[in-house]
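Return a 3D structure for these sequence lines:
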Amino acid sequence: MAWFRNLSRFSTINVSRRHDPFLLSSFNCFSSNNINTNPTIEKPSVDPVQYSGLGPTKPHEKPRVVVLGSGWAGCRLMKGLDPEIYDIVCVSPRNHMVFTPLLASTCVGTLEFRSVAEPIARIQPAISREPGSYFFLSNCTGISADKHMVHCETVTEGEQALDPWSFTVSYDKLVIALGAQPTTFGIRGVKEHAIFLREVHHAQEIRRKLLLNLMLSDVPGISEEEKRRLLHCVVVGGGPTGVEFSGELSDFIMRDVRQRYAHVKDYVHVTLIEANEILSSFDVRLRNYATKQLTKSGVRLVRGTVKDVQDQNIILNDGSEVPYGLLVWSTGVGPSPLIHALDLPKAPGGGRIGVDEWLRVPSVQDIFSIGDCSGFVESTGRQTLPALAQVAEREGKYLAHLLNKIGKAGGGRANSGKDIDFGEPFVYKHLGSMASVGSYKALVDLRQSKETKGISLAGFISWFIWRSAYLTRVVSWRNRIYVAINWATTLVFGRDISRI
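The predicted model follows:
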């Protein structure tokens, strides 16, 4: 496993294991403090309260930047950091970055899953090449700011998974880029019955569920009512993710399902539920166009609020029941429990980590925060930026430049950057918004804000711009080629309907 190989490279390790004596003796083999040359000893003496970890950097070593998270913000930061100045350590429960704007396309087979996943080692090669740089497949469980230390626990899964291994990582500079989690608004049953659309495994689960329902509905003896329920796909949330998924799903139904599942084609329906207006951040004209286009594609738009989610039904605020076979939840994001629990300054409203104009966390040394988990503190007079990929990417790019500047000026070590001029603060300029609505149609809104005027387009040309823009934004040339080939294959041969 990746975390096992990385732990074996630690320069100084004090080992402990809670439940597994075999792993206990295995990790002890790599310890510089407890070297045992006698292979007959099976149970070495170990302090049960100590944890292994990366200790503070030494004077002859490069300063260490620890990055928590592998989303848009964290990966753009790591890409821009100079490995000649810093050792880079990434702690994340996934070893890749997800290109989220194209994630909805993987649910119905327009794109393959690996086309939207970029390995971290390709984004920053130093992590797999430099002796002091690492990636740990782990969750952050806490931060000791006074000790410049991060507490971590490995991610394990499967029926025969190992017990989680706890360890610590000391840092000179810490960047918190833990993103956000889907918001459920405390509605009962959402986590148990709905599927979110934030990660690749979410898209895989949606695809398996969708194809399973299609095949089950074709089995003899299934009642008409049960067929309609199984083939009713409900999307909650009318933001860009919900609208794009609804558009992809309607395309899949019209171009593939009706050809390959002819017996049940008249039972397949898509319903999009939104409490207010869909695509509320877009221009009014574009919102109206999206509404007409989705309705024309067979998507039923329902304005309402979900009150309760049951195993096979959704209860709306007006008391009506909506049966479903597939439920996708896309109602926005909010801070994770860890972000709430960290003893760090918070931005007004929402519980995000508070930062100043240079993305530093005030009142603590050497901690920065970027992406969806951060927002400006009240003293800056700035509003918290929206949870968008382009915001996170721009913050990551800015902070990488700032940290490189600090390192070159001799401030890379812990507690050593106080007197360095940070230069210009971070300023975000919105570049516009785009969304696909299916049937080779899309929306392009290039206004900088709701109040300003600007270019707004809709239709086939916008769809071409949407695809071209995202193709150029895919991180690596490898994945750009994958995406282009997937699009061409889907256009010629249709979407793959294999349930794997």
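
C-alpha from now on. contacts and neighbour counts both.
OK.

Report how many residues lie close to the spatially closest residue to T295 that is not a sequence neighbour.
Nearest residue to T295 in three dimensions, chain neighbours excluded: L301, at 7.2 Å (C-alpha to C-alpha, 6 or more residues apart in numbering). Using other C-alpha atoms under 10 Å, L301 is surrounded by 17 other residues.

Could you also give me the structure for this second sequence? I'd like to compare it with the first:
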Amino acid sequence: MDCFGVKLCFCLLLTSAIFASAARNTIPLSGDKVVLAAEGRSLMASIEDYSEPTANRGHDPPSRTRGRSGKNGGGRRATRPKSPITTNLLLTSLSHFSTANQTPAVAQPSGLGPTKPNEKPRVVVLGSGWAGCRLMKGLDPNLYDIVCVSPRNHMVFTPLLASTCVGTLEFRSVAEPIARIQPSISSAPGSYFFLANCTGVDTETNEVQCETITAGTDALDPWKFRISYDKLVIASGAEASTFGIHGVKEHATFLREVHHAQEIRRKLLLNLMLSDVPGVSEEEKRRLLHCVVVGGGPTGVEFSGELSDFIRRDVHQRYTHVKDFIHVTLIEASEILSSFDDRLRRYAIKQLTKSGVRLVRGIVKDVKPQNLILSDGSEVPYGLLVWSTGVGPSPFVNSLGLPKSPGGRIGIDEWLRVPSVQDVFSIGDCSGFLESTGKPVLPALAQVAERQGKYLANLLNNISKAGGGHANSAKNIDFGDPFEYKHLGSMATVGRFKALVDLRQSKEAKGISLAGFVSWFIWRSAYLTRVVSWRNRFYVAINWLTTFVFGRDISRI
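Next up, the predicted model:
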């Protein structure tokens, strides 16, 4: 008999045994095991309280004598009482065995429905950046249920992100879990964090459509769900601006997320090790070890400074065979650090040049796998290309049917509301003042986003206290003073023990500007105190001390 015939006979015998067992009238099963024998083979199925009558609930299950005394004494173990199994239950079990390898049924659409008048209103926050996390930190969980939808479960402390690329800091030192920023997210019954992307906003029904984030070959397939909101805050941030240049997304690496820094570090260390392999030509070594940074803003300058210090202090000691081939080029279309004082910009140029960074003024026209082409036709070969030319609206923001401010951001009024719809606010890099407000579009800075989040948290708390927390209930409530932004200054590092501090409120205003070691000490002290939790402050301080004493960690993990 072939294998199929054996299996068929086994199934028929097993089915007969099942119906015979179902016909018996004995003690109900409660947490026990049933052994079905057929052709010398047994099937062990563990069943938990499926057919336990109501009268038996809360009582102990039938006794399971494990000793060697009593009725079944004499050295023989007691026999467990047999129990009946309902036909439907066993047929369901068989169905489970026969369909184990089939595709599971698709779940019905689900989500969070509208809140009731006697329940706390729900604030839905899209994003977990500076603006969204500062908002959630300031919201009163006694007034609102807080729901966050984001593709990451942490906030990135972006001012220190460049330091993680070369091992000055560890990656977890700049990542702050959302549950630590707002504990109610993981503890309050009506507050949640969903690892998902928002795919649409329906302002007519006060709903957002979401799709889960999954990764890896063993992950669940993404599914969609809806969330009803009483107040919606769009703080989804922006994405790196490529200006439509061909090849940027395919070949360049951005520096906005932790995984970007991880990718830069792995590629940098990989190129260092590959260039040391016998048989690699000198020309190929120069290409592999040529690090090109496009964008002369604070991110590009700080990364160039960290990279040059890494080369001088660590590469020269641990990769002596290729130390003469590695170099850094910073490409900027106009002036580096254009928002800083002229004296500080000249100091930055001097320090970067002194540390070995080559400064090139030019416009990138095309990016290829191993080189980029400038507007004058010159080619620049590279082994690592980091793109930091600013930010622009994300595809999600572009897809929303909401008014837009200059530059394509979501248009907001003086109270950070989207004026054409009810109960919708927007903060951070994805938003900008409408022209009708007479206010300029604020720069995409962490301090702007953080202060908008703090202001909006206080505003929403006051709205709820005034009885306007639920949807469409805040029409006659005084919102108080509008949002006003006051620039506190700018800081940037330009290498080892060197930094810039510009405390002017604007480029045209007068104020204090410092450069050198004192500025570097101010920069480190300021950002150490701005790290969200004491845990991460401790990590950052320990990482800085470890790097200073033992050097950077160059492990490629």
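
on that earlier part again, now do the same for the residue nearest to T295 of structure 1: its match in structure 2.
In structure 2, the residue paired with L301 of structure 1 is L359, using TM-score structural alignment.

Secondary structure element holding that match?
Following DSSP states H and E, one finds L359 of structure 2 within strand 357-361.

With L294 of structure 1 instead?
Element membership for L294 of structure 1, per DSSP H and E: helix 284-296.

tilt between that helix and strand 299-303?
120 degrees (axes from the mean of the first three to the mean of the last three C-alpha atoms, to 10 degrees).

most centrally placed residue in structure 1?
With distances taken as C-alpha atoms, centre = their mean, G71 lies nearest the centre of structure 1, 5.1 Å away.

what sits against G237 of structure 2?
Taking C-alpha atoms under 8 Å, 6 or more residues apart in numbering as the criterion, G237 of structure 2 is in contact with G127, G129, P393, S394, G428, D429, C430.

Check the gap between it and G432 of structure 2 for me.
11 Å (C-alpha to C-alpha, to the nearest Å).

Relative to structure 1, which residues correspond to stretch 433-452 of structure 2?
Against structure 1, stretch 433-452 of structure 2 falls on residues 376-395 (TM-score structural alignment).

no no, stretch 301-312 of structure 2
Aligning stretch 301-312 of structure 2 against structure 1 (TM-score structural alignment) gives residues 243-254.

Now tell me what touches the matching stretch from outside.
Contact with stretch 243-254 of structure 1 is made by 104-105, 108, 235, 237, 265, 268, 270, 272, 278-279, 294, 297-299, 435-439, 495, as judged by C-alpha under 8 Å, 6+ apart.

can you check stretch 207-222 of structure 2 too?
Defining contact as C-alpha under 8 Å, 6+ apart, one finds that stretch 207-222 of structure 2 is touched by 151, 194-202, 223-229.

how long is it from one end to the other?
19 Å.

Quick one: mark the members of the contacts of stretch 243-254 of structure 1 that sit in helices.
A104, S105, L294 (DSSP state H).

ok now do the last one, which residues does it touch?
Translated: L294 of structure 1. L294 of structure 1 makes contact with S246, G247, R300, V437, G438, according to C-alpha under 8 Å, 6+ apart.

In structure 1, which helix is the longest?
helix 389-408.

what about stretch 155-174 of structure 1, start to end distance?
Using C-alpha to C-alpha, one end of stretch 155-174 of structure 1 lies 21 Å from the other.

which stretches of the stretch 201-350 of structure 2 form helices?
All helices of the stretch 201-350 of structure 2, identified by DSSP state H, counting those that start in this stretch, fall at 248-251, 258-274, 282-288, 298-310, 316-318, 342-354.

With distance to P183 of structure 2 added, can I get those in a markdown table?
Below are the helices of the stretch 201-350 of structure 2 laid out as a markdown table (distance: least, C-alpha to C-alpha, whole Å):
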| stretch | distance to P183 of structure 2 |
| --- | --- |
| helix 248-251 | 36 |
| helix 258-274 | 23 |
| helix 282-288 | 46 |
| helix 298-310 | 31 |
| helix 316-318 | 44 |
| helix 342-354 | 41 |
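
rewinding a little: what's the ChimeraX syntax to select whichever of the contacts of G237 of structure 2 are buried?
Of these, the buried ones go into a single ChimeraX selection, burial set by 16 or more other C-alpha atoms under 10 Å:
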select :127,129,393,394,428,429,430
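
Reformat the contacts of G237 of structure 2 as a markdown table; add distance to V421 of structure 2 and secondary structure.
Shown next, in a markdown table, are the contacts of G237 of structure 2 (distance: C-alpha to C-alpha, whole Å; DSSP: H, G, I helix; E, B strand; the rest coil):
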| residue | distance to V421 of structure 2 | secondary structure |
| --- | --- | --- |
| G127 | 20 | coil |
| G129 | 24 | coil |
| P393 | 20 | coil |
| S394 | 21 | coil |
| G428 | 19 | helix |
| D429 | 20 | helix |
| C430 | 17 | helix |
